[in-house]
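Student: okay, predicted coordinates and the sequence, questions at the end:
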Amino acid sequence: MLKTLVAETDGVLVVAVVPVTGELDLKALARAVGASRARMADPVAAERSSGYVRGGISPLGQRRRLRTVVDASALDHDRVYVSAGRRGLDVGLAPADLVRLTGATVAPVGR
């Protein structure tokens, strides 16, 4: 299971996909996107940008496609599950498909 988090890096919204059992490493996220710093995005801005409600934000099918970073640990699995756009609804897919469909960068951004 992976969670989708929206962060702000140097004033630009970015999506991070990390294991639900861990946390997002904001410094690692900033490095992964070439930014000087990162912080969690304002929830209202995340909802407005993605078109999804908080707790159900999916990395797929967002209203405005944001730069996405998938934690490298996702590639250790045959199938991963991410939010399908509604709280409690998930979709399973191969990690390579998640990366391809979101145009994601893969980097160690979870801890």
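Tutor: Looks like it arrived, so ask away.
Student: from now on I want contacts and neighbour counts done on CA atoms only, so please keep to that.
Tutor: OK.
Student: this structure: helices as residue ranges?
Tutor: Taking DSSP state H, the helices of the chain run over residues 26-33, 43-50, 95-102.
Student: pick the most buried one from those helices.
Tutor: helix 26-33 (a mean of 19; mean count of other CA atoms under 10 Å).
Student: list the neighbours of that helix that are in contact with it.
Tutor: 9, 16, 36-39, 69, 105, 107-109 (CA atoms under 8 Å, 6 or more residues apart in numbering).
Student: now do stretch 100-111
Tutor: 16, 18-19, 22-26, 28-29, 32, 59-60, 67-73, 98-99.
Student: thinking again about what came up before, which pair of the contacts of helix 26-33 spans the longest distance?
Tutor: The most widely separated members of these, counting by CA to CA, are Arg39 and Thr105 (18.3 Å).
Student: closest to Thr4 out of the helices of the chain?
Tutor: Of those, nearest to Thr4 by CA to CA is helix 43-50, at 10.7 Å.
Student: what lies in contact with the closest one?
Tutor: So helix 43-50 is contacted by 6, 13, 53-54, 57-58, 62-65 (CA under 8 Å, 6+ apart).
Student: also this one, for the comparison:
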Amino acid sequence: MSRKKPPPGGTPAVRLLEASGTPFVIRAYEHHPAAPSFGAEAAEALGVDPARVLKTLLAQTDLPADRGLVVAVVPVAGQLDLKALAAAVGAKRASMADPGLAERTTGYVVGGISPLGQKRPLRTVVDESALTHESVLVSGGRRGLDVELAPADLVALTSASVSAVKR
């Protein structure tokens, strides 16, 4: 017996957007498990400039435990600058968080981690380049599901700071 795919939406990220009244568009696509990059796959599948598609990454900093994990939101066309992220949050160092820790902390699976609707709010930094676009796409909380929204709404909903954290 085959399992039916759940309908688009219904994730904590989508529920947060709906509850807040924030304008957004669900952008679903067929995810291919062999894709080497989730973000690049989304940009190509949706026909969107990779500079507008943002990936959500978790970093571990040397800040005290309750503030040590930080969410970074950067364009899929770039890479996270860990030194810049550390400086943006007042830490000395940052490294990529363990994928298992990222999944347990956010409630999402790697490749579908959304900056929205995480299990517990984490300090979030959105790369400043996101604000140069009328709209951006972030994971909707599942592989193959993005949401498109205004970057200012993303910043507001995540209580993010904005800084140059991509290279």
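Tutor: Good, I have the coordinates. These numbers come from a predicted model, not from an experiment.
Student: how close are the two chains, by TM-score?
Tutor: Scored by TM-score structural alignment, normalised by the length of the first structure, the superposition of the two chains gives a TM-score of 0.99; 111 aligned residues with a CA RMSD of 0.6 Å.
Student: of all the contacts of helix 26-33 of the first structure, which comes closest to Tyr81 of the first structure?
Tutor: For the contacts of helix 26-33 of the first structure, the nearest to Tyr81 of the first structure is Ala16 (14.2 Å; CA to CA).
Student: aligned partner of the closest one in the second structure?
Tutor: Using TM-score structural alignment, the partner of Ala16 of the first structure in the second structure is Ala72.
Student: so its match makes contact with Leu122?
Tutor: No. Between Ala72 of the second structure and Leu122 there is no contact under CA atoms under 8 Å: 10.0 Å.
Student: these two: which is more packed in?
Tutor: Between Ala72 of the second structure and Leu122, counted using other CA atoms under 10 Å, the more crowded position is Ala72 (27 against 20).
Student: okay, how far is it across stretch 65-74 of the second structure, tip to tip?
Tutor: 23 Å (CA to CA, to the nearest Å).
Student: would you list the contacts of helix 43-50 of the first structure in a markdown table and tack on distance to Val82 of the first structure and neighbour count?
Tutor: Shown next, in a markdown table, are the contacts of helix 43-50 of the first structure (distance: CA to CA, whole Å; neighbours: other CA atoms under 10 Å):
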| residue | distance to Val82 of the first structure | neighbour count |
| --- | --- | --- |
| Val6 | 14 | 25 |
| Leu13 | 19 | 22 |
| Val53 | 14 | 16 |
| Arg54 | 14 | 19 |
| Ile57 | 9 | 25 |
| Ser58 | 7 | 26 |
| Gln62 | 13 | 17 |
| Arg63 | 17 | 12 |
| Arg64 | 18 | 10 |
| Arg65 | 16 | 16 |
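Student: tell me how many other residues crowd the equivalent of Leu93 of the first structure over in the second structure.
Tutor: By TM-score structural alignment, Leu93 of the first structure lines up with Leu149 in the second structure. Counted with other CA under 10 Å, residues neighbouring Leu149 of the second structure total 19.
Student: can you check Glu134 of the second structure too?
Tutor: Neighbour count for Glu134 of the second structure, taken as other CA under 10 Å: 11.
Student: what's the answer for the one 4 residues further on, then?
Tutor: If you count neighbours by other CA under 10 Å, Val138 of the second structure ends up with 30.
Student: quick one: stretch 89-108 of the second structure aligns where in the first structure?
Tutor: Under TM-score structural alignment, the alignment places stretch 89-108 of the second structure onto residues 33-52 of the first structure.
Student: burial measure for the nearest residue to Ala152 of the second structure once chain neighbours are set aside, as a count.
Tutor: Once flanking residues are discounted, Ala152 of the second structure sits nearest to Leu131: 7.0 Å by CA to CA, 6 or more residues apart in numbering. Applying other CA under 10 Å, we find 17 residues neighbouring Leu131 of the second structure.
Student: what does Leu131 of the second structure correspond to in the first structure?
Tutor: Checking TM-score structural alignment: Leu131 of the second structure goes with Leu75.
Student: which residues in the first structure form strands?
Tutor: Using DSSP state E, the strands of the first structure run over 2-9, 12-19, 38-40, 67-71, 80-86, 89-93, 105-107.
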